[in-house]
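Trainee: Here you go, sequence then predicted model.
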Amino acid sequence: MRAVAATDRDKLEKAPTKHRKIGAYRVLGELGRGGMAQVYKGLHETIQREVAIKELLPDAQKDKESLSRFHREALALAAFRHQNIVTLYDLVEKNDSLFMVMEYVDGPTLQDLIKDGYLPPDVAAVVGARIASALDHAHFRHIIHRDLKPGNVMLTKTGEVKLMDFGIAKDVDLVALTQQGMAVGTPAYMSPEQVTGVQLDPRTDIFSLGVLLYEALTGTRPFQGRTAGEIFAKIRDGKYTPLAKAAPHVPAPLANVVKRALEVSPEKRFPDAAAMRRELDLFLAHVVKVSHPALLMGFLHQRQKLTETEALAHLTHAELGVLKENAAEQRYRMPTGKLKWVAAVVLLSLATATGVYLTQDKWAPVVEKKVADQPAPASPPAPTRSPGKK
């Protein structure tokens, strides 16, 4: 986040953070700040609910567009009732300042997790499916997010995925805040429609979700350049390293979902977020044998974002043991060595033809073991008995 302006900092320092009261909420501390807003952790003292309080900074309140965006984000969040979208509790006005009181999400952002290394395919697919579900809910209410990126997605310590920051969301039923033809969003995650300034529809968010998944699976963004102009040109022309080449460990069905989401032409993408979610859920039905929240909690524990005590508040010792064992076997890393690569390609080809997939946390280690060990032929089946005979 950018450093807050000096005038804003002076005004904030006049009221000690931990002694501030905003409506029924007591401020506990600072969570972060940007060029437009400051976010605190707060507590509703009556019902003992932890919250996040977002304050529009003084200079931003003087800017009509910033003020409109803040109100628009509040209106968008107020309309949503979805487990994968952060909940708005209240909009408070105090001493000429505006505050959004929202659900407090305790956990890392997807951006934080990617910095530590790319995500395993099953984890990335779960995150993608949950975001697609959230987008489907928003699109049904005629809201386009327009700024989907890893920094706006969080994973909770209970294995949930939360989509946040609808600050530049567009209500297709309202007049746009920005001038026609002006690009709005984060350059590397924009759709071709955004960078060329044409009319947007919900499929712009599908493209951005494809960019997000590509980065989650590889650790790098598909569209890169020294300037925003270079990035825009690559997005417009669809020039990026195919996922199959950038991350050969990703199963073909999942790679195909990402490829379709990244189509330059909106007509070639998924028709809506629900269709993309269904494809991701179909992939997950083949590869994930535990609950999705448990899988995410196991991943967070492996990445040291979740303590064992926190995990055992929701999982049994047996469940956590299985997740630890799976993590220890493959350590969420790309397989290395020619033998693994050749065997993996063969198995993925068979999987594509038959529709049967190994779970991500076992497919690489199992490949190596089966090729190396060559198990003995199974013994002939026992003779069958006639009905009624013992």
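Mentor: On my side now, so go ahead.

Trainee: When you work out contacts or count neighbours from here on, use the C-alpha atoms and nothing else.
Mentor: Noted.

Trainee: Tell me the secondary structure at Leu119.
Mentor: Applying DSSP: H, G, I helix; E, B strand; the rest coil to Leu119 yields a three-state assignment of coil.

Trainee: Could you measure from it over to Leu110?
Mentor: Noted for Leu119: a distance of 10 Å to Leu110, by Cα to Cα, to the nearest Å.

Trainee: structure B:
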Amino acid sequence: MLDEIISHYKILKKIGAGGMGEVYLAQDTRLFRQVALKFLPASYQYDPARRARFLREARAASALRSPNSAAIHDIGEHQGLGFIVMEYVEGELLSHRISSGVIEISEAIDVTAQIAEALDEAHSLGIIHRDIKSSNIIVKARGLVKLLDFGLAQITNYIQQDAAQYQTSILDQETDTNKVNANQTLERNENHGATIAFDHPCPDPDPGSGHREQTSGLGADIGATIALDENISSTQASDANEGQTIALDEYVAATQVLEDTNSASQTRQPSNASEGTIQRPFSQSDSEDQATTIGLVMGTVPYMSPEQAMGLTLDHRTDIFSLGIVLYEMLSGRLPFLAESQAQLIQNIVHQQPVAISQLNSKVSSELERITRKCLEKDRELRYPTARELIYDLQRLQKENKTIALSESASLQPPQAVKNRAPAKPLIRLRFCLLKI
């Protein structure tokens, strides 16, 4: 694809890849500027509902005007693959900066406040990001922070509608499967020369043969949807998407654990797991960019909110939880929830409280700890109700920290010597004049 011209964009190089597509640096041959082209997974071309949702959400996200949001310039299609044309942002990924060491307190507060500004505008338009993580945040040379991938956000007004459509599609697929099975049985009982009209749409290579080839919409989209056929294993579905999706059996095991903690021993563990293995962030060992898709469950597992991990209906507060994880990561140098498998990680996100940041970084104040904890409340009713209220607390803390720093700096300055003042000469002259008179 390098040097290929798509529409009026010349592909220069590949700059990233993940479960939700590949990203290329391109040159806009009309406006002579560099842009980022993100190609969506091939599975989108087989799902009209998903394609329609992508167009609707991309159009909504293109309305964002915050300087902290990477702009969406255009959307298009090339050889059946949809793509988004986004602002190309030069800078350092926050994930790379964190890997180099703990972020300074003032910078961590500033980065969080800028991302909250981007979210405040998006949420006011009914858009939730659903994939806030340090690898989706870029810090530019002059300190401006940009939040990426708003093109894959979701409009809250349509979440219930999408969920209903998804459930309906599953029922329709089950009905179609039953119809196909019934028609196949009927075909075997009829004369071999008879032509059977299948209700399930499929190609007919030879109308005169009396046989129509059965095709499954699920088979064309393995790895992007939940396989309903028991003969299609979730392992195949995971491998088809290069490990970027949560394996179905592991996700089901995790949700069963959440419903009944006594069945935790039944969840699938990695084959190479052994006793005494040190826990580590799952994302750091398997993939830096774990975009996941199971039905309507989308996001990167280590940064998911409890309701997102459980597949519940989301609102804007899921982004506040994920931003709290990023803040925790900047201050401590590690993720708040660690596990050896995705199933265990989901359980920890829902049930486990993270280690106090002050135990990992003594410079973190009790107030900053409180702010982070409020973002990470399991119950979304206890989190910050809006990104704006989080911004207020961060700005107030930043101001207090600057005041304390100035007072401490002043206390370290040596006291200045008091200069002796000269005698009041005008008074002496006045006395001399009175004596002379």
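Mentor: Structure received. Because the structure is predicted, anything quoted here is derived from the model rather than measured.

Trainee: Report whether Leu91 of structure 1 is found in a strand, as I expect.
Mentor: Yes - counting by three-state DSSP, Leu91 of structure 1 is located in a strand.

Trainee: Report how many residues lie close to it.
Mentor: Applying other Cα atoms under 10 Å, we find 17 residues neighbouring Leu91 of structure 1.

Trainee: What residue in structure 2 is paired with it?
Mentor: For Leu91 of structure 1, the aligned position in structure 2 is Ile75, judged by TM-score structural alignment.

Trainee: Then Gly225 of structure 1?
Mentor: Using TM-score structural alignment, Gly225 of structure 1 pairs with Ala339 in structure 2.

Trainee: List the residues that contact the closest residue in space to its match that isn't next to it in sequence.
Mentor: Residue nearest to Ala339 of structure 2 in three dimensions, not counting chain neighbours: Leu345, with 5.0 Å by Cα to Cα, 6 or more residues apart in numbering. Shown in contact with Leu345 of structure 2 (Cα atoms under 8 Å, 6 or more residues apart in numbering): 282, 301-302, 337-339.

Trainee: which of those does structure 1 keep?
Mentor: Contacts conserved in structure 1 for the contacts of Leu345 of structure 2, using both residues aligned by TM-score structural alignment, their matches' Cα atoms under 8 Å: 301-302, 337-339.

Trainee: where exactly do the strands run in the stretch 201-350 of structure 2?
Mentor: 291-294, 297-300 (DSSP state E, counting those that start in this stretch).

Trainee: could those go into JSON lines alongside mean neighbour count?
Mentor: As requested, the strands of the stretch 201-350 of structure 2 are exported to JSON lines (neighbours: other Cα atoms under 10 Å):
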{"stretch": "strand 291-294", "mean neighbour count": "20"}
{"stretch": "strand 297-300", "mean neighbour count": "23"}
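
Trainee: Dump the ones you listed to TSV, plus distance to Asp176 of structure 2.
Mentor: What follows is those, written out as TSV (distance: least, Cα to Cα, whole Å):
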stretch	distance to Asp176 of structure 2
strand 291-294	21
strand 297-300	25
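
Trainee: pull the longest strand from structure 2.
Mentor: Criterion DSSP state E: the longest strand present in structure 2 is strand 9-18.

Trainee: thought Gln308 of structure 2 was touching Val297?
Mentor: Yes - using Cα atoms under 8 Å, Gln308 of structure 2 is in contact with Val297, at 6.7 Å.

Trainee: Sketch out the helices for the stretch 201-350 of structure 1, chain order is fine.
Mentor: 203-218, 228-237, 243-246, 252-261, 273-287, 292-302, 308-312, 317-330, 338-354 (DSSP state H, counting those that start in this stretch).

Trainee: Which residues does the longest one contact?
Mentor: Right, the one you point to is helix 338-354 of structure 1. 249, 251-253, 335, 356-357, 363-364, 367-368, 371.

Trainee: Tell me the spacing between Gln360 of structure 1 and Leu295 of structure 1.
Mentor: For Gln360 of structure 1, the distance to Leu295 of structure 1 equals 11 Å [Cα to Cα].

Trainee: show me where the stretch 1-150 of structure 2 has helices.
Mentor: Going by DSSP H, counting those that start in this stretch, the stretch 1-150 of structure 2 shows helices at 48-61, 94-99, 105-124.
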